[in-house]
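Pasted the sequence and its predicted model underneath.
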Amino acid sequence: MLNALEVVTTVSFGLMVGVEFSVAFVMNPIFNALPEDSGQLGRAHGGRMLGAVMPVWYLTSLALVAVWAVAGRHHTGAGLVAIAGALLILSVIMSLLLLVPINNRNKTWTPENRPADWREQTDRWNRYHYVRVAVLVAAFTLLVAALT
């Protein structure tokens, strides 16, 4: 049973990390290269779509990691799972305090109503997101290492 939990947790968490990685290193560069207001409109749409899905995915991943940490506490790699869980909690806190407020504003912006500093706010979100991705990649790496 623990093996199934480890696989489900690793795959679910890995897919989430992949989505966040692709936002940072695939989608945002695409949005930046689009002409005129298309990039900002794409970011707003992505913020609405992922803003609805990612909280559920983060909380599900956190629950799965917590269950793994408790169920596997007497197994090899338990410490790595606990550290991964702590990093995931850090990423959730970062999201709530730093990224979500910007995203909540961004997802309502149109070329007609966006603030004058919208690019600065988008750049700030990107910087925070890069740090969050690094934290998530570290957590995922620890989960994978705990499997060996």
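Alright, I've got the coordinates.

can we go C-alpha only for contacts and neighbour counts from here?
Fine.

What helix or strand is the nearest residue to Val65 once chain neighbours are set aside located in?
Nearest non-adjacent residue to Val65, counting by CA to CA, 6 or more residues apart in numbering: Gly85, 5.9 Å away. Gly85 is part of helix 78-94 when elements are defined by DSSP states H and E.

List the buried residues of that helix.
For helix 78-94, the neighbour count (16 or more other CA atoms under 10 Å) marks 78-89, 91-92, 94 as buried.

Ok, stretch 101-114 next?
102-103, 106-107, 109.

Going along the chain, name the helices of this protein.
Counting by DSSP state H, one finds helices in the chain at the ranges 2-22, 28-33, 38-71, 78-94, 100-106, 118-146.

Just name the most buried of these.
Comparing those by mean neighbour count (mean count of other CA atoms under 10 Å), helix 78-94 ranks first with a mean of 20.

Take this one as well and set it beside the first:
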Amino acid sequence: MLNALEVFTTVVVGLMVGVEFAVAFVMNRIFDALPGDADQLARSHGGRMLGALMPVWYIGSLVLSAVWAAAAWSDPGTGLVVIAAALLVVSVIMSILLLVPINNRGKTWTPENRPDDWKEQMNRWDRYHYARVAVIVAAFTLLVAALV
């Protein structure tokens, strides 16, 4: 049963990392290249869609990692899982304090009501997101190392 939990947790976190990596390095670059207001409209839609999904994914990943650490407390590699869980806590805190406030504003914007500095706000979100991606990549790497 523990093996199944380990693999499931690693897959869930790995998929989350993949989605967030794609947002950072693929989707946002595609959105930036769209003509007219399409960039802002795409980001607003993405903010609504992923803004509803990602909190569950982040918290779920953290809970799964914590359960893994507790279930395997005396096993070798558990320290790596604990550090990975701590990094996932950091990613949740970063999300709540830095990214969610910007996302909550951005997901309501339309070409008619967006602020003049909307691009600067999206660039700030992107920078915070790059840092968060680095944190969750590190967490995923530790989970993989603990798995093997």
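Okay, I see it. Here the structure is a predicted model, which means the values were calculated and not measured.

helices and strands around the helix holding Gly85 of the first structure, which ones?
Identification of packing neighbours for helix 78-94 of the first structure by 3 or more CA pairs under 8 Å, 6 or more residues apart in numbering; DSSP states H and E yields helix 38-71, helix 118-146.

Make TSV from those helices and add distance to Ala4 of the first structure to it.
Formatted as TSV, those follow (distance: least, CA to CA, whole Å):
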stretch	distance to Ala4 of the first structure
helix 38-71	10
helix 118-146	14
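
Of all these, which one is nearest Phe31 of the first structure?
For those, the distance to Phe31 of the first structure is smallest for helix 38-71, at 4.2 Å, taking CA to CA.

by contact count, what packs against that closest one?
helix 2-22, helix 28-33, helix 78-94, helix 100-106.

ok now that helix, how far from the chain's centre?
In this view, helix 38-71 of the first structure has its centroid 6 Å away from the chain centroid, taken as CA atoms, centre = their mean, to the nearest Å.

That helix vs the second structure, mean deviation?
Following superposition, helix 38-71 of the first structure is found to deviate from the second structure by 0.4 Å on average (mean CA distance after the TM-score superposition for the first structure).

hmm, back to that, list the contacts of the residue nearest to Val65 of the first structure.
62, 65-66, 69, 139 (CA atoms under 8 Å, 6 or more residues apart in numbering).

ok, those residues in the second structure, which still hold?
Counting by both residues aligned by TM-score structural alignment, their matches' CA atoms under 8 Å, these that remain in contact in the second structure are 62, 65-66, 139.

Show me the two of those that sit farthest apart.
Ala66 and Ala139 (12.8 Å).

separation between the closest residue in space to Asp126 of the second structure that isn't next to it in sequence and His129 of the second structure?
In this structure, Asp126 of the second structure finds its nearest non-sequential neighbour in Ala24, 6.9 Å apart by CA to CA, 6+ apart. Note on Ala24 of the second structure: its distance to His129 of the second structure, by CA to CA, to the nearest Å, is 7 Å.

Grab the nearest non-local neighbour of the residue nearest to the spatial centre of the second structure.
Geometric centre of the second structure, nearest residue: Glu20, 5.1 Å, by CA atoms, centre = their mean. Excluding the flanking residues, the one nearest Glu20 of the second structure by CA to CA, 6+ apart is Val133, at 6.5 Å.
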